[in-house]
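Engineer: This is the structure alone, sequence omitted:
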């Protein structure tokens, strides 16, 4: 197809509702890994550091993203973590050999410090418990420490540590990636299912209001996927509210057309997990529908070689691990992944971009120095800020292409959100074509009285362009070419571009 006839059509109607969007799909993740905590959010010597040592410049970038929830403290880290090491007077805390990433953990930041930081950053916390080296006792004691008002051993210990009011943590992960042989305390599906069930029961006895996430597969590539989901949920279905999904993508063979189709793989992953959970629902004759928590997702491959060198020199504090430098095409794929969540908003009710600062992250920092936005910051920002409300199901007619691993890939990748309270309609649109613009026609006649407010575009002639502290080569502009006439939006989506077309009701 040429530029003159590459066209896509959509119909968007306010009655074609998928679901109300749970804002927690715009969550993120901070693990005690690399410079995510030390040198990332926490840098006591930094010019912007607050009285507790947390960087205010980083906090502001996070507030701008409107991150609703942050998963903590891991990740692989949590499977060897003793939470008691991270509470009480900092000078009394032990330094531990951290086995997941083979570093030295000084425990300067622990549960209370992180909860204080999260409140100041305007976000809630999704707390993970250690089901690798520990189990029921440690988990129930942590819930008591965090959520019980007082008058008991661990709640009174929290008060002694200077936190009179409970943290009231709502969402809890029952371990992390327990299907993975790399995991400390790796378990079979039967072993994990039994332990997670009994741990969840004990945690709920202390605080019946909490929501629990049962571990799903670490990726679609696991040999036990999706039997792991079926076998573990056979135990945890009634105690858990969510099952987790994890997936990372890379463009190792430098095939950009194939890479930008990875959102289709993510959608298939979600579809398979939904099918599996619904089978267990039917098997148990349950009235509950399992929700999905896609609590690790991102692009991750750029830093693999550098990380291998660090692995050969272990036991340092906060080395620069997993510091992917993201390029423009990575931002396009991140946008596609976010739209996948929106189209599955009926079942995906939580998700965490992994991670938030320095470690495979949208925000990068220099120790003691500057902070800046990576390319992937922008689609994450746009989705989080403008993607709240009701997800609508558009009727799409788009030209398609075949890639190495995928067939019938639509050039137009899209998701639509109607915010009824603010009377706004947001069309997220990715043009996957690497060399040609895509002319879009969108019927929005059911949104009478609306007008185009802006058309944001993220584009760059160089798919490999990156942002650094010195140069922001990839940044959005609002000069997109679109108009609304007689209930129809027409616009041009530049080659390989991320677009946000925002409409608002007049008057």
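Structural biologist: Yep, it's here. All figures in this text were calculated on a predicted structure; none of them were measured in a lab.
Engineer: switch to C-alpha atoms for all contacts and neighbour counts from now on
Structural biologist: Noted.
Engineer: Quick one: the helices in this protein, in order.
Structural biologist: Applying DSSP state H to the chain gives helices spanning 56-65, 111-121, 136-147, 153-160, 189-206, 227-236, 256-259, 262-284, 304-311, 328-343, 377-386.
Engineer: which one of those helices lies closest to residue 421?
Structural biologist: helix 377-386 (12.6 Å; C-alpha to C-alpha).
Engineer: what packs against that closest one?
Structural biologist: Applying 3 or more C-alpha pairs under 8 Å, 6 or more residues apart in numbering; DSSP states H and E, we find helix 377-386 packed against helix 56-65, helix 328-343.
Engineer: Tell me which of the helices of the chain is the most buried.
Structural biologist: helix 328-343 (a mean of 26; mean count of other C-alpha atoms under 10 Å).
Engineer: What is it packed up against?
Structural biologist: helix 262-284, strand 291-299, helix 377-386, strand 390-392, strand 412-419, strand 424-431, strand 497-505.
Engineer: Show me the one of these that comes nearest residue 354.
Structural biologist: Nearest of the helices and strands packed on helix 328-343 (C-alpha to C-alpha): strand 291-299, 5.2 Å.
Engineer: Second structure follows, compare the two:
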């Protein structure tokens, strides 16, 4: 018997405008993300500044609008002043977060140059682990003040006459985590973040600030942390952050593909907590969410235990992603789009080499991992307004989840280009799913393309010069007078594109 799923899409069922920054990413001074990732001056494709142009071209394919920098755990021991001025004068430092040596060849100005090359904004982070108000306000002055002050004139002396005008700033990183340099209680962090936020906005009132939420939903302090931090910072910040990573450690595929339900619950819980503080403060302001670390991360855990301490840019966190990982990444993107009314910023962690969609060989090629494709499809085709789809799908139970729908989906409508896109994952391991969709309120729309990412081997991976996991455009979606039918292959990521 063919499994069927039904959905109704109506232009009145709007979730909210999708902020382009939901397709952001992340570069940390960690492993080979910076050195041998984006920066390799001896590489055949390196430009005059030493940036790999083959990597730049792949990042441009992803249309990454925003990149978080410079960390991550690295941030909490970082002195930003080490990374500006003449490169020859920059100190080498021990990075206690990842037990490596940081050369500081790349710093704030170089990274801003790289971001311009990929057409992205920077989500700059300030160190609230070993440092605080003074270093943070000075960095804002250095980056954003025009001229006529010590730090802005120092930037000019470093060859950057025009300010960088960085809009989005993170107030530290994962300060709830005992692994963090300068780990703090919620009250300690909340007070410091509030005072730092005030000073930073006094330097530049146009910036937006992200307060640290919990490192993941399973932290013992989760929810209480968010409530306490927002109690202190509510009037001074614009976003609260969320971080989560998943992995198929038990090799239980049904349970693994249901992990995005945990992500859903995480998002709903943080929204609830933020709105509780809004009510408590009788505020008219709404705090939105920045999911500024999310991905699959577990493949490299054992290899990372063997890294030689204090080496320079060792291969750390280099997960090689499988086809099943790409399916979960697709569902994680769907989770965030389903709450695009509140999730305004998100950063896939990370972008190159370190738990990344793009991998590089030193002196060699750059290539696309399996997770590159759902991320690219969402970023390229998922701009516009998120539309709530009313879905009826068969379901299953797994070890940790009940009533998991086989069909995971969200719809995006771009009014400007008159494009309608359905993103859909079929979680069923052995059966295709016949999708029947009623979209009568979108008159005159026809299927342009049905992209499918599928593979008979759920453990299939891509390697340099060996692309085993790649999408095709041979999907079966058809539309006629407001009714769409499509066969969604077992275990598949689908992008159904419609236009007038």
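Structural biologist: Yep, it's here. Please read these numbers as outputs of a predicted model, since none were measured by experiment.
Engineer: where does the TM-score land?
Structural biologist: The TM-score (TM-score structural alignment, normalised by the length of the second structure) is 1.00; 500 aligned residues with a C-alpha RMSD of 0.5 Å.
Engineer: Could you export the helices and strands packed on helix 377-386 of the first structure as CSV, including distance to residue 10 of the first structure?
Structural biologist: Listed next are those as CSV, based on distance: least, C-alpha to C-alpha, whole Å:
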stretch, distance to residue 10 of the first structure
helix 56-65, 29
helix 328-343, 15
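Engineer: against the first structure, where does the longest strand along the second structure fall?
Structural biologist: Longest strand in the second structure, counting residues (DSSP state E): strand 3-17. Residues 6-20 of the first structure are the counterpart of strand 3-17 of the second structure, counting by TM-score structural alignment.
Engineer: just how off-centre is that stretch within its chain?
Structural biologist: 25 Å (C-alpha atoms, centre = their mean, to the nearest Å).
Engineer: Now that stretch: buried residues?
Structural biologist: 6-14, 17-20 (16 or more other C-alpha atoms under 10 Å).
Engineer: Can you name the two of these that sit furthest apart?
Structural biologist: So, those by C-alpha to C-alpha: farthest apart are 6 and 20, at 32.6 Å.
Engineer: Of the helices of the first structure, which is nearest residue 94 of the first structure?
Structural biologist: Nearest of those (C-alpha to C-alpha): helix 111-121, 14.7 Å.
Engineer: If you count contacts, what does that closest one end up packed against?
Structural biologist: So helix 111-121 of the first structure, by 3+ C-alpha pairs under 8 Å, 6+ apart, packs with helix 56-65, strand 124-129.
Engineer: so which of these gets nearest residue 357 of the first structure?
Structural biologist: helix 56-65 (8.3 Å).
Engineer: what stretch of the second structure does that closest one fall on?
Structural biologist: Under TM-score structural alignment, the match for helix 56-65 of the first structure is residues 53-62.
Engineer: now what about that stretch, what contacts it?
Structural biologist: With contacts defined as C-alpha atoms under 8 Å, 6 or more residues apart in numbering, stretch 53-62 of the second structure is touched by 37-38, 45-47, 117-119, 358, 360, 365-366, 372, 375-376, 379-380.
Engineer: try it again with 10 Å
Structural biologist: With contact meaning C-alpha atoms under 10 Å, 6 or more residues apart in numbering, stretch 53-62 of the second structure is reached by 23-25, 37-40, 43-47, 63, 114-115, 117-120, 351-352, 357-360, 364-368, 372-380.
Engineer: Quick check: that stretch compared with the first structure, mean distance?
Structural biologist: Stretch 53-62 of the second structure differs from its equivalent in the first structure by a mean of 0.5 Å after superposition (mean C-alpha distance after the TM-score superposition for the first structure).
Engineer: same for the longest strand of the second structure, what does it pack against?
Structural biologist: Secondary-structure packing of strand 3-17 of the second structure (3 or more C-alpha pairs under 10 Å, 6 or more residues apart in numbering; DSSP states H and E): helix 323-337, strand 385-392, strand 407-414, strand 433-438, strand 483-488.
Engineer: quick one: the first one to strand 407-414, angle?
Structural biologist: Using axes from the mean of the first three to the mean of the last three C-alpha atoms, to 10 degrees, one finds that helix 323-337 of the second structure and strand 407-414 are set 50 degrees apart in direction.
Engineer: now the helices and strands packed on helix 328-343 of the first structure in CSV, with distance to residue 84 of the first structure?
Structural biologist: Below are those laid out as CSV (distance: least, C-alpha to C-alpha, whole Å):
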stretch, distance to residue 84 of the first structure
helix 262-284, 35
strand 291-299, 24
helix 377-386, 34
strand 390-392, 41
strand 412-419, 43
strand 424-431, 44
strand 497-505, 45
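Engineer: Quick check: which of those is nearest to residue 222 of the first structure?
Structural biologist: helix 262-284 (11.9 Å).
Engineer: What mean distance separates that closest one from the matching residues in the second structure?
Structural biologist: Helix 262-284 of the first structure versus its aligned partner: 0.4 Å mean (mean C-alpha distance after the TM-score superposition for the first structure).
Engineer: tell me, that helix lands on which residues of the second structure?
Structural biologist: Counting by TM-score structural alignment, helix 262-284 of the first structure corresponds to residues 259-281.
Engineer: One more: stretch 483-493 of the first structure?
Structural biologist: Residues 478-488 of the second structure are matched to stretch 483-493 of the first structure when aligned by TM-score structural alignment.
Engineer: List the buried residues of that stretch.
Structural biologist: Result for stretch 478-488 of the second structure [16+ other C-alpha under 10 Å]: buried residues 478, 479, 482, 484, 485, 486, 487, 488.
Engineer: Any chance of those residues in TSV with distance to residue 59 of the second structure as columns?
Structural biologist: Below are those laid out as TSV (distance: C-alpha to C-alpha, whole Å):
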residue	distance to residue 59 of the second structure
478	32
479	33
482	36
484	33
485	34
486	31
487	31
488	29
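Engineer: farthest pair in these?
Structural biologist: So, those by C-alpha to C-alpha: farthest apart are 482 and 488, at 18.8 Å.
Engineer: what's the residue mapped onto residue 164 of the second structure from the first structure in contact with, if anything?
Structural biologist: Under the alignment (TM-score structural alignment), residue 164 of the second structure pairs with residue 167 of the first structure. Residue 167 of the first structure is in contact with 111-112, 115-116, 119, 124-125, 143, 145-149, 158, counting by C-alpha under 10 Å, 6+ apart.
Engineer: what does residue 46 of the first structure give?
Structural biologist: Contacts of residue 46 of the first structure (C-alpha under 10 Å, 6+ apart): 39, 53, 54, 55, 56, 57, 366, 367, 368, 369, 370.
Engineer: if I line the two up, what does it land on in the second structure?
Structural biologist: So, by TM-score structural alignment, residue 46 of the first structure is matched to residue 43.
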